[in-house]
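Q: what follows is a predicted structure for the sequence shown.
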Amino acid sequence: MRKLRRAGLATTALLLAACSSAPGPAAPQPVTVAIAGDVHFAGSSAAALEPGGLDAVAPLLREADLTVVNVETAITDGGEPAGKQYTFRAPAAGLGALRDAGVDVAAMANNHSLDYGRTGLEDTLQAGRDEGLPVIGLGQDVDAAFAPHRTTVRGTTIAVFDATQVIDGSLATAWTATADRPGLASVQTASGRQRLAAAVQAERERSDSVVVVLHWGRELQDCPTQDQEDLAAELVAAGADAVVGSHAHLQLGQGYLRSGDRTGFVDYGLGNFVFYAKKAVTVETGVLELTLPAAGGVPRARWRPATIESGVPVPLEGSAADEAVRHKESLRACTDLAAAP
């Protein structure tokens, strides 16, 4: 009897030891977020709609845990063009092509996503649902337009916001989302900037990493404007780990910005990505890859350079890639950014 009791006690001890040494919940792991610049499907960039049209760059897009691009076109076959010089639209297959190439989120707050009016907006939102590619930066009202895309990867929660500082003057009021009007998340006005900063600050309390994607800057100017620098500082101080944008049709500098008691990573210009660009500076492109730990911040940022050939991006290799990275780094000279945190 005593042997049985001792055996039972020994078994219990072994079970307790096994339980005490069993691994607990896995700690959140760093994730990678890739962001690329302006995408439309007009002219030569319609090649991206063909099967395999984005195969060259797809490996870079798929490597990241979360990939975001700026889609600078209405996704519609209907609607009436806005009264402006350039209007872009593309079929829903465009979002499907991006999804298949590894894109996870379409950032659509920009000066072309409403080129085909309310019909284009409705069709764009529906296409996002149909193609399984989340769309951010526009919506049925201001709350929807400013809502972030939120996801959790290996225990780390990431939130991505999208907004535009660029809308044609004559269209700014009609295109800006309000409480009772669909449209874009606009930060052209002080109230819009305050709304975005407040949303970022609130999100800081619920997400491990906060990224803001912006449409901003001045076309073909490779130094940031004062408005860009001011907005970047406001968003970093509010809690953004990274503030990344495009619009200028060429690359701008990137680096680290100290604002308030926080440091964030800023890239003032990613350049074109899927675009009918032909001029030297406008075909320089790439994919920005950020490492985001659960503790916040951006300890590592990597520029993966590419060039646009016949409308679609093709990654660079060897000495050409090295030179492109050096060029990107040189653009920091006219910014308020540092090379390291």
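A: Yep, it's here.
Q: when you work out contacts or count neighbours from here on, use the C-alpha atoms and nothing else.
A: Fine.
Q: now the helices for the stretch 101-250 of the chain?
A: Taking DSSP state H, counting those that start in this stretch as the criterion, the stretch 101-250 of the chain carries its helices at 117-131, 142-146, 172-175, 190-204, 226-238.
Q: out of those helices, nearest to residue 12?
A: Nearest to residue 12, of all the helices of the stretch 101-250 of the chain, is helix 190-204, at 45.3 Å by C-alpha to C-alpha.
Q: buried ones in that closest one?
A: Buried positions in helix 190-204, judged by neighbour count with 16 or more other C-alpha atoms under 10 Å: 192, 193, 194, 195, 196, 197, 199, 200, 201, 203, 204.
Q: still on that earlier bit, make JSON lines from the helices of the stretch 101-250 of the chain and add distance to residue 302 to it.
A: Formatted as JSON lines, those follow (distance: least, C-alpha to C-alpha, whole Å):
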{"stretch": "helix 117-131", "distance to residue 302": "29"}
{"stretch": "helix 142-146", "distance to residue 302": "28"}
{"stretch": "helix 172-175", "distance to residue 302": "34"}
{"stretch": "helix 190-204", "distance to residue 302": "24"}
{"stretch": "helix 226-238", "distance to residue 302": "19"}
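Q: comparison target, given below:
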Amino acid sequence: MGGDADSGASGPAKGGGPSFTVAAAGDILIHPPLIEQARKDAKAEGQQGLDFYRLMAGVQPVISRADLAICHFEPVVGKPNGPFRSFPDFLVPPQITTAVKKIGYDTCSTASNHTLDHGRAGVKRTLDALDEAGLKHTGSARSKAEADKPLIMDVKGVKVAQLSYAFGFNGREVPTATPWVVNQNDFARIKEAEKGARAAGAEVVILSIHWGREHHPEPSSGQIKLARRIARETGINLVIGHHAHVVQPMEKVNGTWIAYGMGNQVARHEVPSGLTEEGIIGWFEFRKRGGSWDVQARYVPTLVSIPPTETDAAKTVPADAVQDHRLIDVAAALRDDKKLTPEERARYRLAFERTQGTMLNRGAAQDGLKPLESLPG
């Protein structure tokens, strides 16, 4: 897996019980400028087609280090040569899945408001592409049998289940003939799915959930209410939220970490807001103490750099302006990249500090939440 999850190299941790790490990030949403970037990067390597690896490679050191790395794959996959579509009915290159695997992801949640953009055929094409890339997945399904089987992974000898649910599907109803095609948010269904995973042998259950209000850094009252029920009335060990496309805080409720919104892992909205380019990778250290799991939460601020647009070209653009879309581990870039311009350095520090403020604004500092790597001086 992202680390050595399937190697069986578990063994007791310092605390005496089994332990493992989880990295989880926000929305992967491929807009047209990112497709053009992948085409440019492939050409630079002397290749035809699309290569998304260089776009995402900046987070590979973190993602690949985790024992289990979880992505949220939001859009529907199209055919390798297109046609491709953007908002509101996404159809993205399947080549993105190989880059997601290459940087170290093991599994992806696939329940989102875009899951049904292209019906059952789109669901099948997306899951087929994830399979071909070697990525596990949950949240949508090609058959009832697939939907009914919990996704349980062996992570350093621990059976870890992943669930995936979404609030709705942009006005599309889940077909009554195939209610299993995608999971829709409902507390009773989520609770039942956790029970099913436990019955199938899961020792740890992680919920990926698509919820909240787009572009709002604060969780909605609906998110908070559902999070509290999940934390108090189920045994789910960790909740990973996405959909807002901006970072939302984490908090610990009744001993369970809730990450309300991870922001975007990689996206390029038509009108970038600054916040939509910022995201986090959540880093969670699970350690069994006695009969229960203790989870320590950390986060890694990320940023998608954006080159000047055609509109900007009419203005005076600095010669050292950003040339490419790149996903950046902010702290690592500030630590290691000595060639940053003053403007880049200032932008990265802003991303880190703004993300930190958001992460901690529901009192998570008192429960030990901090960045995986501090902001360099």
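A: It's in. No experiment lies behind these values; they were computed from the predicted model shown.
Q: can you calculate the TM-score here?
A: Once superposed, chain against chain, the TM-score is 0.79 (TM-score structural alignment, normalised by the length of structure 1); 301 aligned residues with a C-alpha RMSD of 2.8 Å.
Q: kindly indicate which of the buried residues of helix 190-204 of structure 1 lies nearest residue 216 of structure 1.
A: Nearest to residue 216 of structure 1 out of the buried residues of helix 190-204 of structure 1 is residue 193 (C-alpha to C-alpha; 12.6 Å).
Q: the closest one maps to what in structure 2?
A: In structure 2, the residue equivalent to residue 193 of structure 1 is residue 187, according to TM-score structural alignment.
Q: same question, residue 214 of structure 1
A: In structure 2, residue 214 of structure 1 lands on residue 209 (TM-score structural alignment).
Q: okay, now that match: neighbour count?
A: Residue 209 of structure 2 has 29 neighbouring residues, counting by other C-alpha atoms under 10 Å.
Q: repeat that for the one 3 residues further on.
A: By the other C-alpha under 10 Å criterion, the neighbourhood of residue 212 of structure 2 contains 23 residues.
Q: also the one 3 residues further on?
A: Number of residues near residue 215 of structure 2 (other C-alpha under 10 Å) recorded here: 16.
Q: let me know whether it touches residue 261 as I believe.
A: No. Counting by C-alpha atoms under 8 Å, residue 215 of structure 2 does not reach residue 261; the two are 10.3 Å apart.
Q: what's the overlap in contacts for those two?
A: Both residue 215 of structure 2 and residue 261 are in contact with 244, 245, 246, where contact means C-alpha atoms under 8 Å, 6 or more residues apart in numbering.
Q: give the buried residues for the helix ranked longest in structure 2.
A: Among the segments of structure 2 that qualify as a helix by DSSP state H, the longest is helix 342-359. Within helix 342-359 of structure 2, the residues that count as buried by 16+ other C-alpha under 10 Å are 344, 345, 348, 349, 351, 352, 355, 356, 358, 359.
Q: check the gap between the third one and residue 172 of structure 2 for me.
A: Yep, that's residue 348 of structure 2 we're talking about. From residue 348 of structure 2 over to residue 172 of structure 2 the distance is 39 Å, taken as C-alpha to C-alpha, to the nearest Å.
Q: with the last one instead?
A: According to C-alpha to C-alpha, residue 359 of structure 2 stands 33 Å off from residue 172 of structure 2.
Q: and the biggest strand by length in structure 2, how far from the chain's centre?
A: Longest strand in structure 2, counting residues (DSSP state E): strand 292-305. From the chain centre to the centre of strand 292-305 of structure 2 is a distance of 11 Å (C-alpha atoms, centre = their mean, to the nearest Å).
Q: which secondary structure elements does that strand sit against?
A: In terms of contacts (3 or more C-alpha pairs under 8 Å, 6 or more residues apart in numbering; DSSP states H and E), strand 292-305 of structure 2 is packed against strand 256-262, strand 278-289, strand 326-329, helix 330-336, helix 342-359, strand 370-371.
Q: hmm, who's touching that strand?
A: With C-alpha under 8 Å, 6+ apart as the criterion, strand 292-305 of structure 2 contacts 237, 256-257, 265-267, 277-288, 322, 324-331, 348, 351-352, 355, 368-373.
Q: swap in 7 Å and give it another go.
A: Here strand 292-305 of structure 2 makes contact (C-alpha atoms under 7 Å, 6 or more residues apart in numbering) with 266, 277-288, 325-330, 352, 355, 369-372.
Q: same question for stretch 240-247 of structure 1.
A: Here stretch 240-247 of structure 1 makes contact (C-alpha under 7 Å, 6+ apart) with 37-38, 200, 209-217, 219, 232, 264-271, 296-298.
Q: 6 Å instead, please
A: With contacts defined as C-alpha atoms under 6 Å, 6 or more residues apart in numbering, stretch 240-247 of structure 1 is touched by 37, 210-216, 264-271, 297.
Q: the match of residue 214 of structure 1 and residue 163 touch, don't they?
A: No. Between residue 209 of structure 2 and residue 163 there is no contact under C-alpha atoms under 6 Å: 8.2 Å.
Q: residue 104 of structure 1 -> structure 2?
A: By TM-score structural alignment, residue 104 of structure 1 lines up with residue 106.
Q: ok, that match to residue 72 of structure 2 distance?
A: Following C-alpha to C-alpha, the distance that separates residue 106 of structure 2 from residue 72 of structure 2 is 11 Å.
Q: the more surrounded of these two?
A: residue 72 (30 against 26).
Q: aligned against structure 1, show me the partner of the more buried one.
A: Taking TM-score structural alignment, residue 72 of structure 2 has residue 70 as its aligned residue in structure 1.
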